[in-house]
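**Student:** I'll drop the sequence and a predicted model, then ask my questions.
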Amino acid sequence: MSEQTTVEKEDTQLNEQTKEWQPSILAILCNWCSYAGADLAGSARMQYPETVRIVRVPCSGRADPMFVLKGFQKGFDGVMVLGCHPGDCHYAKGNYYARRRIAMTQDLLKALGIPAERFHFEWVSASEGNRFSALIKEFTRQLQELGPFEGVDR
C-alpha cells in the first residue's frame, strides 16, 4: 500500500509539472447569437479550453465596460465580448451600441494600463459554432504568450 501511494504521489507531481498553464477567460456573450454559437459548439462537441467562463447578456449592446473591468479585477487573464453580426441584432441596433461601448472600453483599458491584447471583441452568429471555438482557442494562445495577468488589484 505504501508503494502504491508513493507511485501515485510521483504521478501527481509529474502531471502538475507537465501541465501547461491555461489562461482564464471571461466571455460575455449575446443571448441571441453568440451564446447560441457557443451552445452549438458544445452540442457538436467542438473542443475549446475549459478555462472559459461564459456570462450571457441579453444583447452585446448591454455589455457594460464595468463588466470587463470587473473581470480583470476578479482575476481573469483575458476578457472577450461576442455579439451578433451588424444587421442581425435581435434588438435591431444593439450591436451598433456595442461597437460604441467597445471603443469606450478599449480607451478605458488603455487609460488603466491594461494591455489591449487582453481584451477581444468579435461578431459570432448562432450558426458559427466552429468560429466560436476557433476564436476561443486563438485568444487562449494569445494570452498564453502574454502570461498571467497581474495588473489589477484583486
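**Tutor:** That came in fine, so what should we check first?
**Student:** drop to CA atoms for contacts and neighbour counts, all remaining ones
**Tutor:** OK.
**Student:** show me where the protein has helices.
**Tutor:** Secondary structure of the chain by DSSP state H: the helices cover 2-18, 34-43, 65-73, 94-112, 129-146.
**Student:** Indicate which one of these is closest to Val52.
**Tutor:** Ranking the helices of the chain by proximity to Val52 (C-alpha to C-alpha) places helix 129-146 first, at 8.0 Å.
**Student:** can you give me the angle the closest one makes with helix 34-43?
**Tutor:** For helix 129-146 against helix 34-43, the angle by axes from the mean of the first three to the mean of the last three C-alpha atoms, to 10 degrees is 90 degrees.
**Student:** what about versus this one:
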Amino acid sequence: MRLQYPTNVRVIQLPCSGRVDILHLLRAFEDGADGVYVAGCMEGDCHFLTGNLKARRKVEFVKKILEALDIEPERLEMFNMSSAEGPRFAQVAREFTETIRQLGPTPVKGEKAA
C-alpha cells in the first residue's frame, strides 16, 4: 500500500522522538517551514522509555516561545502514533497541512547573512 500525503511534508527520521531538540524545532521555522509536527510513539510505549514524553515537553516549550514571538503556536504540534499506523500518519499529514494552509505563510523569514 502506498500512502498518500502532501508532497510538501518533509520527513526527518530520528531513532526516537526524544532526540528532537528545541533548536531543531526553532531552526525549522527559521529555515522557512510554515509548520512543524513531531510524530512520536504512543505514550507509555516508548522503546527508550520516556523519549516521547521528553519530546512532548520540548514541543510544549517551543509553542510557548512561538506565542511569545507572536507566532501562532498551532504551527507546531506533536502526534503520538504507532509505527504500524501508516494510514494515520498520512491522515495527520494531510490534516496538519490543511491547518497550516489556513494559517497562511509563517511570518518568519530565514534570511541568511552572506
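**Tutor:** On my side now, so go ahead. Everything numeric here is computed off the predicted structure, so don't read it as measured data.
**Student:** Among the helices of the first structure, single out whichever gets nearest to Cys59 of the first structure.
**Tutor:** Across the helices of the first structure, Cys59 of the first structure has its closest neighbour in helix 94-112 (6.3 Å, C-alpha to C-alpha).
**Student:** What range does the closest one cover in the second structure?
**Tutor:** Helix 94-112 of the first structure corresponds to residues 51-69 of the second structure when matched by TM-score structural alignment.
**Student:** Ok, stretch 14-31 of the first structure next?
**Tutor:** Under TM-score structural alignment, stretch 14-31 of the first structure corresponds to no residues of the second structure.
**Student:** ditto for stretch 59-75 of the first structure
**Tutor:** With TM-score structural alignment as the criterion, stretch 59-75 of the first structure aligns to 16-32.
**Student:** Let me see the residues that make contact with the match of helix 94-112 of the first structure.
**Tutor:** Residues outside stretch 51-69 of the second structure that contact it (C-alpha atoms under 8 Å, 6 or more residues apart in numbering) are 16-22, 25-26, 38, 40-43, 46, 72-74, 76-78.
**Student:** I figured Val52 of the first structure hits Ile25, correct?
**Tutor:** Yes. In this structure Val52 of the first structure lies within contact range of Ile25 using C-alpha atoms under 8 Å: 4.7 Å.
**Student:** Show me which of these two is the more surrounded one.
**Tutor:** Ile25 (26 against 19; other C-alpha atoms under 10 Å).
**Student:** In this structure the more buried one contacts Met80, no?
**Tutor:** Yes. Assessed by C-alpha under 8 Å, Ile25 of the first structure is found in contact with Met80 at 7.4 Å.
**Student:** Noted, bye for now.
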